[in-house]
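# Quick check, what structure comes out for this input:
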Amino acid sequence: MNLDCFKAYDIRGRVPTQLNERVAYTIARAVAEELGPQMAIVGRDVRLTSPALAAAVIDGLSAGGCNVADIGLCGTEEVYFATAYYRAGAGIMVTASHNPMDYNGLKIVREGARPVSADSGLEAIRWRAEQGGFTPRVRGRTGRLYHREAYIRHLLSLVDPEVMPPLNLLVNPGNGGAGPVLDELDAHLPIQLIRENAEPDGNFPNGIPNPMLEENRRFTSDAVLSFGGDLGLAWDGDFDRCFFFDSHGEFVEGYYMVGLLAEASLRAQPGGGQGTRVVHDPRLTWNTIEMVEAAGGVPVQSKAGHAFMKETMRRENAVYGGEMSAHHFFRDFYYCDSGMLPWLRVVELMGRREQSLREMVRERMERFPCSGEINFRVDNMMDAIHRVMVATDARSGHIDRTDGISVEFPEWRYNLRGSNTEPLLRLNVETRGDRRLLRRQVEHISAIIEAGV
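Below is the predicted model of the structure:
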């Protein structure tokens, strides 16, 4: 069986050539064998292929002797929540997040919503799936679990709606799964939601919801201006990532949201967060490090990717972890990423500070301007990285290999890394307050990469 759908921290591939019902069944059977859960949670995103794949996963887990609780159409964070809250031994979310329409995948967690990555069980699951010959088991029970009321209650317990200002929020789920959750939260909050593309629709009539791509942000930006929104929000398909737009319709890079949420999380801790850990990825770092240290916290760098970030957070007992790709992780959400908690906390913070999002991040954006993530399709990633290092005289700077290659000079730095989920080389550049230097270095590095394509 071809199992090249296994990636560094989850499973993704084209349907049906890399991932299909037979493959999904076999992987689920291997999960039951490797993790041995008495109970497992299964959820699925809005993609048209997800119901059949979820049914195959449920069948495989049940055949492996596991009792299965199906929570249906949901977000990835709801599988995390249900696995931890109901003390299940495993959870599987059927999703390909922001990948193209012909993709799908599986995200797997063990007890406590602990991640399963290549270093913590995913390779063992792959080996069992490849070997087959599973031990016969008494089939487990299957049934529907209605978890959402408990999930909504938990989210609301982590913020104070009383201090939230009566804002107009332009929300754009992109026809992914966020709409129903927003509807339920709306009933408990003093805000007005202006909904666009809120109906879940696996045909994605408005395109794949991936606000990381600049061309996908225009709709939300224009809608904020058209409807007079105080804040704009957009999500990817399984809404584990939340993207912010200010009242001028301008996209706020996830990098600056990491610093803002880190500061808020630290200041909410006893003793003002002194000595408390905050985890960040290596792509863009200077703003986060400065804000964490100013708030009395300790910045800890981790390899990018949800499984790696969660493992580092648990090891460090970090209060918060953030990636510039708009993944935000919270200790009080089982160390998992959530696409709902970030905006709830930002709205709460806007009320406490009596400031707009634009006012809270504008100075930070000027202090550490960044390129945002730029993607390149290349034939040989290692060759492209080597050529950039030579051309930028990387040996004269500080080199870090936590994830890909980061090179730091006194006034600017860059990170180059290959995607864990797509055949892309990703570039991020930042400077110390120098936008002309930023443009110059982005153009220089881009030209070097593209010359070898």
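
# rest of the way, CA atoms for contacts and neighbours
Noted.

# Run through the helices of the stretch 201-350 of the chain in chain order.
218-227, 254-267, 286-294, 306-316, 341-353 (DSSP state H, counting those that start in this stretch).

# Turn the ones you listed into TSV, including mean neighbour count and distance to Met164.
Shown next, in TSV, are those (neighbours: other C-alpha atoms under 10 Å; distance: least, C-alpha to C-alpha, whole Å):
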stretch	mean neighbour count	distance to Met164
helix 218-227	18	19
helix 254-267	24	15
helix 286-294	20	23
helix 306-316	20	28
helix 341-353	19	5
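
# For Met389, find the nearest of these.
When these are compared by C-alpha to C-alpha, helix 286-294 sits nearest Met389, at 20.3 Å.

# Now find how far off-centre the closest one is within its chain.
Chain-centre distance of helix 286-294: 21 Å, with C-alpha atoms, centre = their mean, to the nearest Å.

# One more: stretch 235-248?
Relative to the chain's own centre, stretch 235-248 is displaced by 11 Å; criterion: C-alpha atoms, centre = their mean.

# what do you get for stretch 161-179?
18 Å.

# same deal with stretch 55-69?
Distance, centroid of stretch 55-69 to centroid of chain: 26 Å (C-alpha atoms, centre = their mean).

# contacts for it?
Stretch 55-69 is contacted from outside by 21-22, 24-29, 31-33, 36-42, 70, 135-145, using C-alpha atoms under 8 Å, 6 or more residues apart in numbering.

# repeat that for 6 Å
Here stretch 55-69 makes contact (C-alpha atoms under 6 Å, 6 or more residues apart in numbering) with 21, 24-25, 28-29, 32, 38-41, 137-145.

# Could you give me the PyMOL selection string for whichever of these are buried?
Those of those that count as buried under 16 or more other C-alpha atoms under 10 Å are selected in PyMOL with:
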select buried, resi 21+24+25+28+29+32+38+39+40+41+140+141+142
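
# The contacts of stretch 55-69 in strands, which ones?
Judged by DSSP state E, the contacts of stretch 55-69 include Met39, Ala40, Ile41, Thr142, Gly143, Arg144 as members of strands.

# Second input sequence below; structure requested for side-by-side comparison:
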Amino acid sequence: MDLSCFKAYDLRGRVPDQLNPILAEKIGRAYVEITGAKKVIVGYDIRLSSPDIAEALSSGLMAAGADVFDIGLCGTEQVYFATSHYKMDGGIMVTASHNPKDHNGMKMVGPESRPISSDNGLNEIRDRVLEPFADAAEQGRYEPLEVMSAYVDHLLGYIDAGSLSPLTIVCNAGNGGAGLVIDELEQHLPFEFVKVHHQPDGHFPNGVPNPILPENRAATADAVIAEGAAMGIAWDGDYDRCFFFDENGRFIEGYYIVGLLADQFLHKTGGGKVIHDPRLTWNTLDLVKAAGGEAIESKTGHAFIKQRMRDEDAVYGGEMSAHHYFRDFAYCDSGMIPWLLVAERLCQSGQTLSSLIDARIEAYPASGEINRTIADPPKVIAAIEAKYSVGANSVSHVDGVSIEFDDWRFNLRMSNTEPVVRLNVESRANIPLMEEKTEELLAEMDRLNKEG
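All right, here's what the predicted structure looks like:
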């Protein structure tokens, strides 16, 4: 049996050769045997293969003796919400997020929506799939569960509805699932939504929803300009990531959204801890300190950030990759809470999104993440570190290597999944310096790569 769909954090693979209903049924049985779960949430995304895979998964869960609570078509964060809100033993979301349309996968959590990844159960589930199964003495039961109303109530609890004023907001669900939630939220908010690629459609007639790809941004940007909207929002297919466009249709680098959300959240909570990733940091550190909070660096990746948030009881965590995590959301990521907070900020401040962001870009200009294919990533990273650590203020290895000087810094790290090295550079209020150092580092990486 091909088990290549099992990855470090979740399952993803091509349907039907890497993931199919037969394998899904076995995964359901193995999940119960390894975790001991008795009550499990199951949800699925808009992909054409998702209902069949979710049904087979549910059959396996019930055959192994677990009760299945089916929340139907949803986003990943609704599985997180339902698992923690209804105090279930676990939850499984059938989704391949932004992978190609012939792919599918699963994201698994345990009690309190704690992530299940390769270091705490996922590998054991994979290995158990290969062994024979016997049915449980007592089959689990099946129950549909309506979670949208409780979920929407929870989302609205993050904002002060009385402080909101009418705004025009472009929202692009990319034919994923986010539109279903917008339709529910719309009834409670004074906003006018301009809906782009709104209907869920697993054929993905406008391409796979992944707004991180520049070619997928024009539809949102153009609609913002045409409608004179206050901002644009776009999501990936299972809407656990949220991307922003200002009133001029400009795509906003996720790094600056982390700082904006940290600031907005800390003003609500009157302080607290904020978790951030090590790639770009100075803007976040500055804003968190000014808002009376404490910034804490964590290794990149949702399992690391969620665990660190629990350890520190942090109110908010943000990654520049557009994942945003909230303590009151079971320390999980949501693609809905961020835009609600940003819309609230626009209403309360009377400022445009561009003016809020421009000030931060000027203070801490950044390169954005630049990927380079490198034959021997550890060797190249070690050589860069050896060269640039001379005279540096600090060298850190929280994730890859981060090297800081008085007026600029950079992070260089390997991809977990491909022979790619990722570079991020930022400076203090000096765009030419940031650009110069970015070019210098890329040239050095190219030179080292050619030397082999």
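
# returning to what we had before: for the helices of the stretch 201-350 of the first structure, which one sits closest to Ala118 of the first structure?
Closest among the helices of the stretch 201-350 of the first structure, using C-alpha to C-alpha: helix 306-316, at 9.1 Å.

# So which bit of the second structure is the closest one matched to?
Mapped onto the second structure using TM-score structural alignment, helix 306-316 of the first structure covers residues 302-312.

# so how far does the matching stretch sit from its counterpart in the first structure?
Comparison of stretch 302-312 of the second structure with the first structure after fitting gives an average deviation of 1.0 Å (mean C-alpha distance after the TM-score superposition for the first structure).

# So which residues make contact with that stretch?
Contacts of stretch 302-312 of the second structure (C-alpha under 6 Å, 6+ apart): Tyr331.

# before we move on, the earlier item: closest to Arg153 of the first structure out of the helices of the stretch 201-350 of the first structure?
When the helices of the stretch 201-350 of the first structure are compared by C-alpha to C-alpha, helix 341-353 sits nearest Arg153 of the first structure, at 12.0 Å.

# which residues of the second structure does the closest one align to?
Under TM-score structural alignment, helix 341-353 of the first structure corresponds to residues 337-349 of the second structure.

# Next, report how far stretch 60-72 of the second structure is displaced from the centre of its chain.
26 Å.

# what about it, start to end distance?
Using C-alpha to C-alpha, to the nearest Å, one end of stretch 60-72 of the second structure lies 17 Å from the other.

# cool, stretch 232-247 of the first structure as well?
Terminal residues of stretch 232-247 of the first structure lie 7 Å apart, using C-alpha to C-alpha.

# And the helix or strand hosting Ser59 of the second structure, what's buried?
Secondary structure from DSSP states H and E places Ser59 of the second structure in helix 50-63. Neighbour counts using 16+ other C-alpha under 10 Å place 50-51, 53-63 of helix 50-63 of the second structure among the buried residues.

# could I get the residues you listed as CSV with distance to Asp446 of the second structure?
Output for those, formatted as CSV (distance: C-alpha to C-alpha, whole Å):
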residue, distance to Asp446 of the second structure
Ser50, 42
Pro51, 46
Ile53, 44
Ala54, 45
Glu55, 49
Ala56, 48
Leu57, 46
Ser58, 49
Ser59, 52
Gly60, 50
Leu61, 50
Met62, 54
Ala63, 55
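
# If we only consider those residues, which is nearest to Asp238 of the second structure?
For the buried residues of helix 50-63 of the second structure, the minimum distance to Asp238 of the second structure (C-alpha to C-alpha) is 11.8 Å, reached by Ser50.

# Run through the residues that contact that closest one.
Shown in contact with Ser50 of the second structure (C-alpha under 6 Å, 6+ apart): Tyr44.

# so Ala30 of the first structure touches Glu130, yeah?
No: with contact defined as C-alpha atoms under 6 Å, Ala30 of the first structure does not reach Glu130; the gap is 8.9 Å.

# Can you pick out the residue with more neighbours from the two?
For Ala30 of the first structure versus Glu130, the count of surrounding residues by other C-alpha atoms under 10 Å is larger for Ala30: 26 against 16.

# For Gly177 of the second structure, give me its contacts.
Taking C-alpha under 6 Å, 6+ apart, we find Gly177 of the second structure in contact with Pro200.

# Against Lys107 of the second structure, how distant is it?
Using C-alpha to C-alpha, Gly177 of the second structure is found at 16 Å from Lys107 of the second structure.

# contacting residues around the most centrally placed residue in the second structure?
Geometric centre of the second structure, nearest residue: His323, 3.1 Å, by C-alpha atoms, centre = their mean. With contact set as C-alpha under 6 Å, 6+ apart, His323 of the second structure has these partners: Arg241, Asp333.

# The first structure: which residue goes with that one?
Aligned partner of His323 of the second structure by TM-score structural alignment: His327.
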